[in-house]
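Undergrad: next comes the sequence, and after it the predicted model I'd like to discuss.
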Amino acid sequence: MNRFASLLGRGIERVSASALGPYQTAVVRIGFAATWLLFLLRELPHRHELYGPDSPWSWDMARQLIAENDAFTALMWSDGRLWFEVVYALAVLSSALLMLGWRTRTMSVLFMIGVLSLQNRSIFMGDGGDNVIHLMATYLVFTRCGQVWSLDAWRAARARAAPARQEKAQEPGGKALEPVDKVGPALWWVLGLGLSVVTFMGELSGGWSLVFWGLWLTHGLWWAVGRRAPDGEARKLLDVIVKLTHNAALLVIMVEACLIYATAGWYKIQGSRWQDGTAIYYPLRLDYFSPWPALSDLLASHGLMVMLVTYGTVAVQVAFPFTLFNRRVKNVLLAAMIFEHAVIAVILGLPFFSLAMIAADAVFLPTSFLRRLGGWAARARGALFARFTRGRTVPGPRAQETEPARESTEHARVGFPS
């Protein structure tokens, strides 16, 4: 009993003292933001037919459906072409900035708004990966997904590594002046003004109004407490709440990924084509899923290969949630699933579905592998930087990548929550 209480105490201390999985949440952030951004850019010439005024699912039809299910989409605020272009452009911009990790807290909310606005406008557009993006865009709002590999982390590292610069800017009384974040408050006020206009116009339902106003006020409270009492009890309490929220959202992302594979695998078991080992054969014979006909024909012509891939897909999907208790087996199946999605992207021509699933799988990648991956990327970036700056004088030393601090590394200590 005492041992159980001790383990429980250590577990509670761990989830309340730090935001877990900084590298995993960073990969999930980059993966889903990049997937959605690439999709929006690829469909740029067809955006009006997919989600805009030329869509077969007309604006009036979408409005009738949303009146029943109370889904959120900013595209229902106006049926004008200009408003659609504004929303589409904001969706592209927020995706790019979230991928880069600029003001991740604000961009995660705007990213969610962009995803929900477009997908809920035309619910029949998508290939399955859109459902995963839809869910993960909501979960990312509650994570601290900019602790590493983000412009926010780079900005916070610079603030921590420049005490000498802060000592030079001193008040007459000798107190070091704290760095002032002007972009964050300006962004907060602009978004608050826009939210006030939308609320006054009655475009938000009660539930969504509560969600957006709650997020806006929470960001303001975080900044106010951090500005006035950065070492006070109120700030410590808020920090614990934020970490618990992050860890809970990370757990939900992991459970969601397991549910996707478990339900897909068990439904496949019930299908006769999956039972006799021929299910993979049929999509390979469809022109719609054959961007490389010669490659599809080659795979479909080998019955043994079709059977092995069919049974292997079911086995991996059903078994994966149970392998989380064994790290080595989990890593092997994780690599197999990522490879499988890469093959689906090429053979069946479903790149965005595969990218979305790979981004969801990334939450289970080992931290050691992700840190090595970050090291390789940093060295490649350094080599590229050195190649372009060869023969030039570069002022100042290069900033080195640091481990995420135990406290938040998304922002400077008195930086505005963004």
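TA: Structure received. All values reported here derive from a predicted model rather than from experimental measurement.

Undergrad: only C-alpha atoms from now on, for both contacts and neighbour counts.
TA: Noted.

Undergrad: any idea which helix or strand comes after the longest helix seen in the chain?
TA: Longest helix in the chain by number of residues (criterion: DSSP state H): helix 233-269. Downstream of helix 233-269, the next assigned helix or strand under DSSP states H and E is helix 272-275.

Undergrad: elements contacting the next helix or strand after that next one?
TA: Going down the chain from helix 272-275, the next helix or strand is helix 281-284, by DSSP H and E. Using 3 or more C-alpha pairs under 8 Å, 6 or more residues apart in numbering; DSSP states H and E, the elements in contact with helix 281-284 are helix 293-300.

Undergrad: check which residues of the very next helix or strand once past the helix it packs on are buried.
TA: Remark: after helix 293-300, the chain's next helix or strand is helix 303-323, criterion DSSP H and E. Buried residues in helix 303-323, defined by neighbour count with 16 or more other C-alpha atoms under 10 Å: 306-307, 309-311, 313-314, 316-321, 323.

Undergrad: next, the one to line up against it:
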Amino acid sequence: MSTPSTPRTPDASGTPNTPGTPASEPPPSPFAGLGKKFDASLGRGIGHITRRALGPYQTAIVRIGFAATWLIFLLREWPHRSELYGPDSPWGWDMAQRLLADNGAFTVLMWSDSTLWFEFVYHAAIAASIGMLLGWRTRLMSVLFMLGVLSLQNRSIFMGDGGDNVIHLMAMYLVLTRCAQVWSLDARRRARPGRTDRADIVVWSVTGAALLASLVSGNLTSPVWSLFLTGLWLVFAGWWLLERYAPAGEPRTVADILGNLTHNATLLIIMFQVCLIYATAGWYKIQGSRWQDGTAVYYPMQLDYFTPWPMLTDLLSNSGLVVMALSYGTVFVQIAFLFALLNRRAKNVLLFLMIGEHIGIAVLMGLPFFSLAMIAMDAVFLPTAFLLWLGSRTGRVRDRLLRRPRPGGGAAPTGTAAPAGAAPGSVPSQLPIPPQAPRDTPAWADKP
């Protein structure tokens, strides 16, 4: 004989209560505990972007790439510098003045029409590129590098191509990054403890006097550029004062946090800029009928301006299959890159294909500086392990050329000790941490 079931008493909402469950206890919320998890994740994220500058090797290779590209361009065009940007340019002084009055672009070359002034600016741009390449006084060199790029390109704006536009943008972005943490003379100087660099006070005094003279003389008339350059000088000079007289105080800690935030935000902008360039280029290509039928690559190959190797160009353009593969492959790589960032391996494969594409453009179409600028821009997405391997091999080649043995048999990259029992020439499993200036970590950054 069956036992009668206990009837469920409905609560105020009309839902029967389970035996043994108090009528006043609500069911557990599916969002229980999410607030604490969110706070912990937010704290870890804030600590991650404030305690260190991310991507030290990526920003270093971007700095080296763009400085080298601009330096090689200036050296190659040195015999033709006057025709490109100087008094003998077909884009004359009066036309340049009228255009700059309309668009408000910045260039110090319009401060004087003297040939001596032009020669000084051109060779100062070369010197700034060398300093930027070596990472020597990088805070100052990044500003001078930017001024050199803007001054020359804005003087004769119709002389450039797409690569010049990329250099134009990246020269401004690099000013806001800490791109000399590794692979620079500044990093080597910081690694020597107990040494006081007395040249800094001379550097900031001279640059401050030059900035003041440009303001007083009336040459620097743009209020935007006046505030920007004055603000940069105050920030960089103030940073030097903190490093010199309060290296471990709270103001230095706050300055370090702000510097890391600025660097990381600018690094994100650089990555977004790369994605924007490729996404817009790919989607605009899709709308063109020549790209849709796979013949777009054929037509520039028939122009004498883009055929430095006519025999090689004819060999490729005479094959319809090759032309179709190059046309569709270009569109695929540019569009797929944005989505490939969601997967590390796919991103690395597409980076390899994109760099190969730019090398092909440099060789087949005679656009080496455009390709170098694009490769330097793509380098921001290179994996750290590959950059460490590249730095290790480059250091060994340098030591062999200079006939200088590495400490400890040359098994590890500079500044990294090889593990015990490691084979000669092996790359250490743990990645070296870039040198950081001593600082006090805020207590809240370590809280979960």
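TA: Right, received. Where do you want to start? Because the structure is predicted, anything quoted here is derived from the model rather than measured.

Undergrad: tell me how they score on TM after superposing.
TA: TM-score for the superposed chains, counting by TM-score structural alignment, normalised by the length of structure 1: 0.89, backed by 382 aligned residues with a C-alpha RMSD of 1.6 Å.

Undergrad: out of the buried residues of helix 303-323 of structure 1, flag the one nearest to Val180 of structure 1.
TA: Val180 of structure 1 lies nearest to Pro321 out of the buried residues of helix 303-323 of structure 1, by C-alpha to C-alpha, at 46.2 Å.

Undergrad: alignment lookup: the closest one to structure 2.
TA: Using TM-score structural alignment, the equivalent of Pro321 of structure 1 in structure 2 is Leu338.

Undergrad: figure out how far the helix or strand where Arg155 of structure 1 lies is from the centre of its chain.
TA: In this structure, Arg155 of structure 1 sits in helix 151-160 according to DSSP H and E. Distance, stretch centre to chain centre, for helix 151-160 of structure 1: 20 Å (C-alpha atoms, centre = their mean, to the nearest Å).

Undergrad: following that helix, which helix or strand shows up next?
TA: Next along from helix 151-160 of structure 1, by DSSP H and E: helix 163-168.

Undergrad: tell me the helix or strand right after that next one.
TA: Remark: after helix 163-168 of structure 1, the chain's next helix or strand is helix 183-200, criterion DSSP H and E.

Undergrad: just tell me the aligned range of that next one in structure 2.
TA: Using TM-score structural alignment, helix 183-200 of structure 1 pairs with 199-216 in structure 2.

Undergrad: which stretches in the stretch 301-448 of structure 2 count as helices?
TA: In the stretch 301-448 of structure 2, helices defined by DSSP state H, counting those that start in this stretch lie at 310-317, 320-340, 344-365, 368-378, 384-402, listed in chain order.

Undergrad: next, the mean deviation of the fourth one compared to structure 1.
TA: Taking mean C-alpha distance after the TM-score superposition for structure 1, the mean distance separating helix 368-378 of structure 2 from the aligned residues in structure 1 is 0.1 Å.

Undergrad: run through who's touching that helix.
TA: Residues from elsewhere that reach helix 368-378 of structure 2 (C-alpha atoms under 8 Å, 6 or more residues apart in numbering): 61-62, 65-66, 69, 73, 161-164, 166-167, 274, 351, 355, 358-359, 361-362.

Undergrad: ditto for stretch 162-172 of structure 2
TA: Here stretch 162-172 of structure 2 has contacts from 66, 70, 142, 145-146, 149-150, 153, 270, 369-371, 373-374, 377, using C-alpha under 8 Å, 6+ apart.

Undergrad: which stretch of structure 1 is it matched to in the alignment?
TA: Using TM-score structural alignment, the residues of structure 1 aligned to stretch 162-172 of structure 2 are 128-138.

Undergrad: buried residues in the matching stretch?
TA: Within stretch 128-138 of structure 1, the residues that count as buried by 16+ other C-alpha under 10 Å are Gly129, Asp130, Val132, Ile133, His134, Met136, Ala137, Thr138.

Undergrad: what's the mean gap between the longest helix of structure 1 and the aligned bit of structure 2?
TA: Looks like 0.6 Å for helix 233-269 of structure 1 (mean C-alpha distance after the TM-score superposition for structure 1).

Undergrad: please name the nearest non-neighbouring residue to the aligned residue in structure 1 for Leu382 of structure 2.
TA: Under the alignment (TM-score structural alignment), Leu382 of structure 2 pairs with Leu365 of structure 1. Spatial nearest neighbour of Leu365 of structure 1, chain neighbours left out: Gln24 (6.9 Å); criterion: C-alpha to C-alpha, 6 or more residues apart in numbering.
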